[in-house]
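*Asks:* Predicted structure and sequence below. I'll ask about it afterward.
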Amino acid sequence: MATAPNIIFIMADDHAAKAISCYGAGINHTPNLDRLAKEGMRFNHCYVTNSICTPSRATILTGVHNHVNGVRTLVSDIDNRLPNVAKQLRVGGGYQTAMIGKWHLGEGPRHEPTGFDYWTVLPGQGDYHDPMMIEMGSRVVEKGYATDIITDKSISWIEKRDKSRPFFLMCHHKAPHRSWECHPKHKHLYQEDVKLPDTFTDDYKNRARAATVAKMKVADDLTYGDLGLVQPEGGDEVGERLVKGWHERKIPNPKDVTSLRLMDRETGVMFTFTSQTELAEFKFQRYMKRYLRTIASIDENVGRLLDYLDSEAGLAESTIVIYTSDQGFFLGEHGWFDKRFMYEESFQMPFLIRYPREIQPQSVCDDIISNVDFAPTFLDFASIRIPSYMQGVSFRSLLQGRTPADWQQVAYHRYWMHRDVIHDAYAHYGVRDQRYKLIYWYNEDFGLEGTRPGGEEKEWELFDCQEDPLELFNCYHDPRYQEVVQTMTKKLEEKMLEIGDEPVHLRDDAWNYVNGVNGTVSILKDKILNRNH
């Protein structure tokens, strides 16, 4: 009987699948990440339950949705008394456990990592260069580049482990989170321009208002710091401050750009412009090249870790290695950077996994999985009972090349931070299946910290991801799609019932809704009417 596998979970921050070369976008080269796909499996439809850093991390750790673990927004802290997958592995399977790198779930006795034999984490977002780290409660400044340091510490912990027991390591990188600061040795990379996305000049027609008002536009909302430019002194005429008290300013996007002068922070090179189009594309190229150079260190360090495993007797065969990101990221699609939305580039997580004992090399999976499924899958591989509180489902069978007939081909997403003061992104929830995506923009903040009151018009969106993969045409009100609307609405309500989340679209105007859209009768209405029978 095979012994329980070791598990190494490597997670980056804001790493879009398109910025991994095995996903085929052709914008960069990541040979070491590609090696995981070559020697294991690549998932094309892995999705995040809440496309923002802190909630995603909480879901991965606990195996439950954010309305259950209580970490709904970026300013939420986890209650570390909650059960989590590390505790289950340690107590139920005798695993040695470690958390190294970015935690971002709070600090102090009630929020620091628990369930780990060893932990050393960055406070908050952390720094790229000479970062402060909190090691088992004590603060220490580590000299060097964060991605290198996190990998060094991960390898060192593996070397010092008790070799008689399996281990679980969460190696969490800061990169490539903004503002993007690459290792000095990678500054020469990506001199050629990156191809503009087809939707870079999106005008947001036939979409929900949320797409128009969001302050995540490459042309308007990147800061001087983001692009490595000198920030001039002055008032609003030199750039809008993002929020009161924050020192960074957005780079202007004036109608007349001819008087605008931008200076490289390191070289002193001055840039001038003749049109808004030229300025927007300049910002895009600066953004993308800085982002991709930061990813170069991630790829390099994943290679270092894989080389170490391959050099140690038996570790490559007996260790599950996973690479993912805490959510997707916009790389200029729809003119945006950042994440938050349920649109595909933000919603899709990269997911690569190698385990020679069970996973065939060069496998590709097109079934739908979600980050809430990670923890149950870890426990399944460790032959540890999956606790009843976990809402995810193990996808071990998919890794073995078997898709169960009743597999959940639906992913659920809910973003709670209505109109946060920086990005102005609207609150929404929805579901995606293999072809369609339904989104409800409910536009309420539920009194959450760091958000602004709602009151905006509520809207629905439906996208046919097969016919419209760029998600440019909302077909919710198209008569040809009314049966799809009904089907996807039922899928949404079934998923919300399954996980116990609040269906806002049925709260105040339930009866009008269920009787008003083409005679659709909600499964929730049926359950309400029959709950006592």
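*Replies:* That came in fine, so what should we check first?
*Asks:* okay, CA-based contacts and neighbour counts for the rest of this
*Replies:* Noted.
*Asks:* what's the spacing between residue 487 and residue 185?
*Replies:* Residue 487 sits 52 Å away from residue 185, going by CA to CA, to the nearest Å.
*Asks:* Start from the N-terminal end of the stretch 1-150 of the chain and give the helices.
*Replies:* Under the criterion DSSP state H, counting those that start in this stretch, the stretch 1-150 of the chain contains helices at 31-39, 53-62, 66-69, 85-93, 146-160.
*Asks:* Surely residue 28 touches residue 293?
*Replies:* No. Using CA atoms under 8 Å, residue 28 makes no contact with residue 293, being 9.3 Å away.
*Asks:* of the two, who's got more company?
*Replies:* Higher neighbour count among residue 28 and residue 293: residue 293, with 23 against 20, using other CA atoms under 10 Å.
*Asks:* Tell me if the more buried one really is in a helix.
*Replies:* Yes. Under DSSP: H, G, I helix; E, B strand; the rest coil, residue 293 sits within a helix.
*Asks:* List the contacts of it.
*Replies:* By CA atoms under 8 Å, 6 or more residues apart in numbering, the contact set of residue 293 is 182, 183, 186, 187, 189, 190.
*Asks:* Presented hereafter is structure B, for comparison with structure A:
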Amino acid sequence: MKKVILAVAGILFLLPLNTKAQKSKTKRPNIIFIMSDDHAYQAISAYDDKLIHTPNIDRLAKEGMLFTNASVTNSICAPSRATILTGKHTHINGKVDNYFPFDTTQVTFPQIFKKNGYKTAMFGKLHFGNNPKGVDEFMILPGQGNYINPDFIVTNGDTIRKEGYVTDIITDVSLDWLKKEAADDEPFMMMYLHKAPHRPWWPRADKFKEFTKKRFPEPATLFDDYKNRGTAAKTAEMNLLTHMMYSHDSKIRPETLAKMEGKVFPVVEEYPNGFYGPYNRATAEQKALYDPVLDSINDFFYENWPKMNDTEKMKWKYQRYMQDYLGSISSVDDNVGRLLDYLDESGLAANTIVIYTSDQGFYLGEHGWFDKRFIYDESFKTPLLVRWPNVVKPGSVENEMVQNLDFAQTMLEAVGIKPPNDMQGESLIPLLKGNKKDWTRDAVYYQYYEYPSVHMVKRHYGIVSKEFKLVHFYYDVDEWELYDRLNDPNEMNNVYNDPAYADTVKKLKKDLIALRIKYKDSPEQDQKYIDKYKSAGMIK
């Protein structure tokens, strides 16, 4: 009898522990949303290891899911962020470009998380607005922000300056918040938003020294002549040779250019302070770390540039671009590693969904370009990696057509919050759980508005499936393009007028009209935003 009593007592003693363990297992998951700025998918080694090795970001692919057909609805910074925050296309949330203001009456997903009992925070680059809604604590860069000794706007509205490198600082603050606020009894949603690798690319001094010694393989389309494309590709102003700037981008000092007057063609610097603006933020000690590398770059340029032909100049500019762009990404990867390590060490990893993405893709010399804006793949596609322990199968790869339009709904549904009915995305939960039979989308919709403007990419909209891409360029042209994504992955040949694709064009035009109706877009909406540009004096 005594043994029975002891056994029952032992069971009763264990019950609270088992109950507590079960409660922990069913606790709503935390979310860390990581976004870099202009991080091309082809500069993540989980996608392609030709340019750079990113072991820490790759961990999310090994331990979660890699999306190979993730894309944006509008490939430009602020509109992309507005779409992510609202789960709505830019013509609905009002942020169609980097100029017109965001409609602050729009409900953002951090507000919904906060309303539903989540601690919320945002650290890094928001790009628009100085008082993000729905976050308990924030520290955000004003506008584009700076790489060296950056300023930040903090929760009480003050602007502070922090000494150091922006990627490290954003991570330091994010880790401090996690250590202070990430408690077991209350779930959290943190947005960890990097400035890097946005132009102008200033790596940390040690990365600057390391990466200027590297040489990178050139893309097959570096010397693209656009002969099988329309007006838009031929007239865009984002060519490495003719549009990438010497001081602002390649780190050529104005004094060096002044000494070379008449020897450099063309000398076009739209940003007079393009070099000294970033450089003069550095302390004397920091400048001393940068100067030997800057001296080496400038000495080579002064001695060799006048003797180089256009092909050699293009190749040199490409290498300079990659050295700085990829050097900036290397710091992002290091710091993502710091954050993932902390999640493991603290025990938070087991109940935290980690998402890594960018606000859009970026051209890394493909088609001879830098920047983004186009519906063509390097700009349109964006990295997306999701780790969700015990839900997402480690090492899984998904090729369905998904968009940044889907992120808000996915995060809300992942934690059991019903998304608002006016969100336009589709939850990725079926794909994350491996239930592809529950996924019905076969094509996505895209529209770009900011023209005429920097880089002169014409206004266009289009439909993209896994097999095809149909695009309509409008406003000052009326041109259609069709690309066979499977047989022409580099998008070199517009087959819109090829009789073999006549049925495809007919079907895609019908599907495009249906998507325009579904997302409440129309020729009238197009004209509305043209009229806004006219009334603002931006176009005639």
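*Replies:* Received, thanks. Bear in mind the structure is a predicted one, so any value in this text is a computation, not a measurement.
*Asks:* The aligned residue in structure 1 for residue 365 of structure 2 and residue 67 of structure 1: what is the separation?
*Replies:* By TM-score structural alignment, residue 365 of structure 2 lines up with residue 332 in structure 1. In this view, residue 332 of structure 1 and residue 67 of structure 1 are 31 Å apart by CA to CA.
*Asks:* higher neighbour count, the two?
*Replies:* residue 332 (26 against 16).
*Asks:* Spatially nearest residue to the more buried one (excluding sequence neighbours)?
*Replies:* Closest residue to residue 332 of structure 1 apart from its sequence neighbours, by CA to CA, 6 or more residues apart in numbering: residue 200 at 5.7 Å.
*Asks:* Wait, the one you found touches residue 335, no?
*Replies:* Yes. Here residue 200 of structure 1 reaches residue 335: they are 4.3 Å apart, a contact under CA under 8 Å.
*Asks:* Of those two, which one has the most company?
*Replies:* residue 335 (23 against 19).
*Asks:* for that one, what are its contacts?
*Replies:* Contact analysis of residue 335 of structure 1 by CA under 8 Å, 6+ apart lists 199, 200, 201, 202, 217, 218, 219.
*Asks:* What lines up with the fourth one in structure 2?
*Replies:* In other words, residue 202 of structure 1. When structure 2 is aligned by TM-score structural alignment, residue 202 of structure 1 is paired with residue 224.
*Asks:* Same check on the fifth one?
*Replies:* Taking TM-score structural alignment for the superposition, residue 217 of structure 1 sits opposite residue 239 in structure 2.
*Asks:* Tell me how far that match lies from residue 295 of structure 2.
*Replies:* For residue 239 of structure 2, the distance to residue 295 of structure 2 - CA to CA - is 26 Å.
*Asks:* and what of residue 58 of structure 2?
*Replies:* Counting by CA to CA - residue 58 of structure 2 and residue 295 of structure 2 are separated by 35 Å.
*Asks:* Of the two, give the one with the bigger neighbour count.
*Replies:* When neighbours are counted by other CA under 10 Å, residue 58 of structure 2 and residue 295 differ, and residue 58 comes out ahead with 20 against 14.
*Asks:* distance of the more buried one from residue 391 of structure 2?
*Replies:* Per CA to CA, residue 58 of structure 2 is found 18 Å from residue 391 of structure 2.
*Asks:* So the aligned partner of residue 397 of structure 2 in structure 1: helix, strand or coil?
*Replies:* Mapped onto structure 1 by TM-score structural alignment, residue 397 of structure 2 lines up with residue 364. Secondary structure assignment for residue 364 of structure 1 (three-state DSSP): strand.
*Asks:* Which part of structure 1 matches stretch 317-337 of structure 2?
*Replies:* Counting by TM-score structural alignment, stretch 317-337 of structure 2 pairs with residues 283-303 of structure 1.
*Asks:* repeat for stretch 56-74 of structure 2
*Replies:* Under TM-score structural alignment, the match for stretch 56-74 of structure 2 is residues 32-50.
*Asks:* Could you pull out the buried residues of the matching stretch?
*Replies:* Going by neighbour count (16 or more other CA atoms under 10 Å), the buried part of stretch 32-50 of structure 1 is 32-50.
*Asks:* just stretch 418-434 of structure 1 next, same as before
*Replies:* 418-420, 423-433.
*Asks:* What lies in contact with it?
*Replies:* 210, 213-216, 242-243, 340-342, 367-368, 409-417, 437-445, 450-454, 488, 491-492.
*Asks:* run the last query once more with 7 Å
*Replies:* 210, 213-216, 242-243, 409-417, 437-445, 450-452, 492 (CA atoms under 7 Å, 6 or more residues apart in numbering).
*Asks:* Just the endpoints, please. Distance across that stretch?
*Replies:* Start-to-end, stretch 418-434 of structure 1 (CA to CA) is 28 Å.
*Asks:* Kindly provide the distance from the match of residue 365 of structure 2 to residue 298 of structure 1.
*Replies:* In this view, residue 332 of structure 1 and residue 298 of structure 1 are 21 Å apart by CA to CA.
*Asks:* ok, back up a step: quick check, nearest of the buried residues of stretch 418-434 of structure 1 to residue 271 of structure 1?
*Replies:* Distance to residue 271 of structure 1 across those (CA to CA) is lowest for residue 423, with 26.9 Å.
*Asks:* give me the element that closest one is part of.
*Replies:* Counting by DSSP states H and E, no helix or strand carries residue 423 of structure 1.
*Asks:* neighbours around the residue nearest to residue 340 of structure 1 when sequence neighbours are not counted, how many?
*Replies:* Take residue 340 of structure 1 and drop its neighbours on the chain: the residue closest to it by CA to CA, 6+ apart is residue 51, 4.6 Å away. Residues within reach of residue 51 of structure 1, counting by other CA under 10 Å, total 29.
*Asks:* Just to check, residue 51 of structure 1 is in contact with residue 344?
*Replies:* No. Using CA atoms under 7 Å, residue 51 of structure 1 makes no contact with residue 344, being 10.6 Å away.
*Asks:* which SS state does the residue nearest the centre of structure 1 fall under?
*Replies:* Nearest to the geometric centre of structure 1 sits residue 327, at 0.8 Å (CA atoms, centre = their mean). Put simply, residue 327 of structure 1 is coil when judged by three-state DSSP.
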